[in-house]
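In: let's see this in three dimensions:
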Amino acid sequence: MSARDPQNGRDGAISRPKPGQDEGAATFGAFARKPGARRVAVDVSSAAKEDVIETVDALPEDAVEVGYIADGYGLKGWVKIVPHANGKQGGDALLTAKRWWLTKGRERKSARCMQSKVHADTIVARLGGCDDRNAAEALKGHVVHIARSDFPKLDDKDEFYWVDLIGLDVENEAGVALGRVADLIDNGAHSILRIEYPGTNKDGEPVTGERLIPFVGVYVKTVDRAAKRIVVDWDADY
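Out: Below you'll find the predicted structure:
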């Protein structure tokens, strides 16, 4: 099994908020098993002309944070985005979605993505209504969100986006509850489920326990998103 993850390491996008990110915001990332990068740029400049970045009251209900604007790029209004997925390893949503939502503090904006492409470990994009370097630099620090419904479809039934695994209950094959997925970690070879569960310390005070289970087929037996449950081959005392 493989999963799409927010960022390599425990100090990734879920654990460490990016500029302008709300605490607890859902985030998106790359494949743990790295496929070939999809490098085809999206270009919708010939589509409906939308040359305004407009203020909106709220984001879509399925909006997922995918990165943040780090700087302007060039002189023609392009922006540089640091994705929560390495640009070469799966920032596909940034390359395919035509509508982005930008947030910074209490600001909420909607922008048409006219063109986007991989640039080294980042993604650069041209947004409708952002026509020069000054306009691009004014967007620096904005967090980029994309609707979950606009994420590229996964080809393999055993591949999952991290954002879809977070919050699922985990139990072993004997039916013993092991906790709930809090986030995931990428160790370079595969993803690891970080599971939290209620416990007590030596003084009998309530604490949050943690289990780390590799997200690989030998341990993970079923992932049932509809039932919000993952079944694993793992003893409760591991």
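
In: from here on, contacts and neighbour counts on C-alpha atoms
Out: OK.

In: list the buried residues for the top strand by length along the chain?
Out: For the chain, the strand that runs over the most residues, judged by DSSP state E, is strand 107-119. Neighbour counts over strand 107-119 (16 or more other C-alpha atoms under 10 Å) mark 108-118 as buried.

In: immediately after it, which helix or strand?
Out: strand 122-127 (DSSP states H and E).

In: other residues contacting that next one?
Out: 73, 77-83, 86-87, 94, 111-118 (C-alpha atoms under 8 Å, 6 or more residues apart in numbering).

In: nearest residue to Leu212 other than its sequence neighbours?
Out: Arg194 (4.8 Å; C-alpha to C-alpha, 6 or more residues apart in numbering).

In: continuing past whichever strand or helix holds Leu178, what's the next helix or strand?
Out: Taking DSSP H and E as the definition, Leu178 sits inside strand 177-186. With elements assigned by DSSP H and E, the helix or strand that comes after strand 177-186 is strand 191-200.

In: to check against the first, give me the structure of this:
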Amino acid sequence: MAGQAEGLVVLGAIAGAHGVRGEVKVKTFTEAPETIAAYGPLTGDPGGRVFRVKGLRAVKDGAVVRLDGVEDREAAEALKGTRLCVSRAALGEPEEEDSFFHVDLIGLTAEDEAGTKLGTVIAVHAFGAGDMLDVRLDETGKSVLVPFRREMVPVVDLKGGRIVVRLDDEDEEAEGDSA
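Out: Take a look at the predicted model:
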């Protein structure tokens, strides 16, 4: 999952119309495309129109979705670019102990193993080969990408609002190259 604004979590974005009957192609940010409908009605962009999913089928790179009130291609095309959100509360808690929602990691303090504050997690990126934490370093204001693997992030303490990260020499050198 990606992004957070006003207590909302973005689960997907409408990529455009699919066919002539009002279906939309959605790029989903959920683990499985079909789960975008599992959390109840979707809000289009923070504070926008509320959509109820009438039908859905998973396709390559997302899902084809029929939304209540979207009846033709023109109405579907008008929604292109709309982000589909739910409240963070609708997600509940992750089922597995070492599982985290991306939105819960954003804003955590990043510390080294000695407990020294390094910076703050500003984003989580899913590039396909594994998630990366984008950490803005306090000392330089630059950001560094840290692979979200146990050997690089041995501690995630959501209640304490912190993570422990291991930065190697390459990450510290790359700081100057990141923005």
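
In: kindly calculate the angle that the strand holding Leu178 of structure 1 makes with strand 191-200.
Out: Relative orientation of strand 177-186 of structure 1 versus strand 191-200 (axes from the mean of the first three to the mean of the last three C-alpha atoms, to 10 degrees): 140 degrees.

In: show me what contacts Glu61 of structure 1?
Out: Residues near Glu61 of structure 1 by C-alpha under 8 Å, 6+ apart: Ala147.

In: kindly apply the preceding question to Leu193 of structure 1 instead.
Out: By C-alpha under 8 Å, 6+ apart, the contact list for Leu193 of structure 1 reads 181-185, 211-215.

In: swap in Ile81 of structure 1?
Out: Ile81 of structure 1 neighbours (C-alpha under 8 Å, 6+ apart): 67-71, 122-125.

In: and the counterpart of it in structure 2, what element?
Out: In structure 2, the residue matched to Ile81 of structure 1 (TM-score structural alignment) is Val26. Take DSSP H and E as the rule and Val26 of structure 2 turns out to sit in strand 23-28.

In: what's the matching range in structure 1 for the very next helix or strand once past that strand?
Out: Next in sequence after strand 23-28 of structure 2, counting helices and strands by DSSP H and E, comes strand 42-44. On structure 1, the counterpart of strand 42-44 of structure 2 by TM-score structural alignment is residues 100-102.

In: now do that stretch: distance to the chain's middle.
Out: 14 Å (C-alpha atoms, centre = their mean, to the nearest Å).

In: return the mean post-superposition distance for it against structure 2.
Out: Mean deviation of stretch 100-102 of structure 1 relative to structure 2 after superposition (mean C-alpha distance after the TM-score superposition for structure 1): 1.0 Å.

In: not counting that stretch itself, show me its contacts.
Out: 59, 108-113, 142-147.

In: export these to a markdown table and tack on distance to Asn134 of structure 1?
Out: Output for the contacts of stretch 100-102 of structure 1, formatted as a markdown table (distance: C-alpha to C-alpha, whole Å):
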| residue | distance to Asn134 of structure 1 |
| --- | --- |
| Leu59 | 25 |
| Arg108 | 19 |
| Lys109 | 17 |
| Ser110 | 18 |
| Ala111 | 17 |
| Arg112 | 18 |
| Cys113 | 18 |
| His142 | 15 |
| Val143 | 18 |
| Val144 | 19 |
| His145 | 22 |
| Ile146 | 24 |
| Ala147 | 27 |
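
In: name the element Asp171 of structure 2 belongs to?
Out: helix 169-174.

In: residues contacting that helix, please?
Out: 144-146.

In: and which of the residues you listed is nearest Pro94 of structure 2?
Out: Of all the contacts of helix 169-174 of structure 2, Val146 has the smallest distance to Pro94 of structure 2: 21.9 Å, by C-alpha to C-alpha.

In: give the contact list for the aligned partner of that closest one in structure 1.
Out: Mapped onto structure 1 by TM-score structural alignment, Val146 of structure 2 lines up with Ile213. By C-alpha under 8 Å, 6+ apart, the residues touching Ile213 of structure 1 are 192-195, 219, 234.

In: what does Ala5 of structure 2 give?
Out: So Ala5 of structure 2 contacts Pro46 (C-alpha under 8 Å, 6+ apart).
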